[in-house]
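Enquirer: Let's see this in three dimensions:
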Amino acid sequence: MSAGGSYPRLSPFKTGLACRCPRCGRGRIFSGFLKIADRCPVCGLDLGGEDAGDGPAVFIILFMGALVVALALLTEAWFSPPYWVHLVLWGPLILIGSLLLMRPFKGIMVALQYQHKAGEGGGRLG
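Expert: Below you'll find the predicted structure:
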């Protein structure tokens, strides 16, 4: 915390990717795998009204879809493997990639909501 009780303006992308509090940059924002904590344990920011909704899932679906389709087409063009190879390769890649990206993308969305003062109902308490 800086002088006067104010907090420095932090990058929503850095704090979101690190899954840290958008105000202080130190506290964890998740209390479970994807459950947003009620408050930041360091600065006490009320995170209860923050909800990223389906935004992170939509971005991940678009990103993973484009990546897997491109890789599947290249694999098919270069190697022409049987269809079961595609199933074995791309199914787990989609599942694992989506799960790994969900927390950072949700963290970014929460940090952007905080930065732009866009909580549930258009207002925020913190």
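
Enquirer: from here on, contacts and neighbour counts on C-alpha atoms
Expert: Will do.

Enquirer: and the gap between G65 and A77?
Expert: From G65 over to A77 the distance is 18 Å, taken as Cα to Cα, to the nearest Å.

Enquirer: Please apply the same query to S98.
Expert: 25 Å.

Enquirer: R103 now?
Expert: From R103 to A77 the distance is 34 Å (Cα to Cα).

Enquirer: Looking at these two, which is more packed in?
Expert: R103 (20 against 10; other Cα atoms under 10 Å).

Enquirer: Was I right to think the more buried one contacts C19?
Expert: Yes: assessed by Cα atoms under 8 Å, R103 is found in contact with C19 at 7.2 Å.

Enquirer: Helix or strand: which one has the residue sitting nearest the centre point of the chain?
Expert: Most central in the chain under Cα atoms, centre = their mean is F105, positioned 1.6 Å from the mean C-alpha point. F105 is part of helix 83-115, with elements assigned from DSSP states H and E.

Enquirer: quick one more, to check against the first:
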Amino acid sequence: MTESQAVQAPHIANDRPTKPALIKGWRRKCPDCGKGDLLHSYLKVNDNCSNCGLDLSGHRADDGPAYLTILIVGHLMAPILHVVYFAYRPEPLVTFTVFSIGCLASSLYLLPRLKGIVVAYQWARRMHGFDNRT
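Expert: Model prediction:
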């Protein structure tokens, strides 16, 4: 074995591509086939994919999607609030109403999509319950 061969990282034969899995997760579809639903109701992850039968019960999304949602919504709304306040000086009740609705709507939109991304990332990287599956 040469020195250049020893330095190279070992290649996993069944490597799962991350980017397509994240796109499927954003769409709330199975990270493997992209056809079966990942979630039922609002945030509940299905135990198995209805199309390919992938076992999804081993995921560990926990509070990750909520933290990501707060991070994204906060980083979007805070600068917008700053610009609106100093440029237009709206009434406090108008500001509160508009930005409360904006934060709520964007959070409700992002939360299931980010949960799909977290589950898909875990599948692609063979984390937690997805490590033994092909």
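
Enquirer: overall similarity of the pair, as a TM-score.
Expert: Here the TM-score for the pair of chains, by TM-score structural alignment, normalised by the length of the first structure, is 0.85; 119 aligned residues with a Cα RMSD of 2.0 Å.

Enquirer: Skipping adjacent residues, who's closest to C49 of the second structure in space?
Expert: Distances taken as Cα to Cα, 6 or more residues apart in numbering put G36 closest to C49 of the second structure, at 5.4 Å, once the chain neighbours are dropped.

Enquirer: got a list of what the equivalent of that neighbour over in the first structure touches?
Expert: With TM-score structural alignment as the criterion, G36 of the second structure lines up with G27 in the first structure. Residues counted as contacts of G27 of the first structure (Cα atoms under 8 Å, 6 or more residues apart in numbering) are R20, C21, C40, P41, V42, C43.

Enquirer: Would you mind checking the residues you listed for buried ones?
Expert: R20, C21, C40 (16 or more other Cα atoms under 10 Å).

Enquirer: Strands along the second structure, start to end?
Expert: Ranges of strands within the second structure are 39-40, 44-45, based on DSSP state E.

Enquirer: Output the buried ones among the contacts of G27 of the first structure as TSV; include the columns distance to M109 of the first structure.
Expert: What follows is these, written out as TSV (distance: Cα to Cα, whole Å):
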residue	distance to M109 of the first structure
R20	12
C21	12
C40	16
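
Enquirer: Can you tell me which of these lies closest to L34 of the first structure?
Expert: R20 (13.1 Å; Cα to Cα).

Enquirer: wait, that closest one sits on R28?
Expert: Yes: distance between R20 of the first structure and R28: 4.6 Å, which falls inside the contact criterion (Cα under 8 Å).

Enquirer: ok, whichever residue in the first structure pairs up with H75 of the second structure - contacts?
Expert: Here H75 of the second structure is matched to A66 in the first structure, going by TM-score structural alignment. Going by Cα under 8 Å, 6+ apart, A66 of the first structure touches no other residue.
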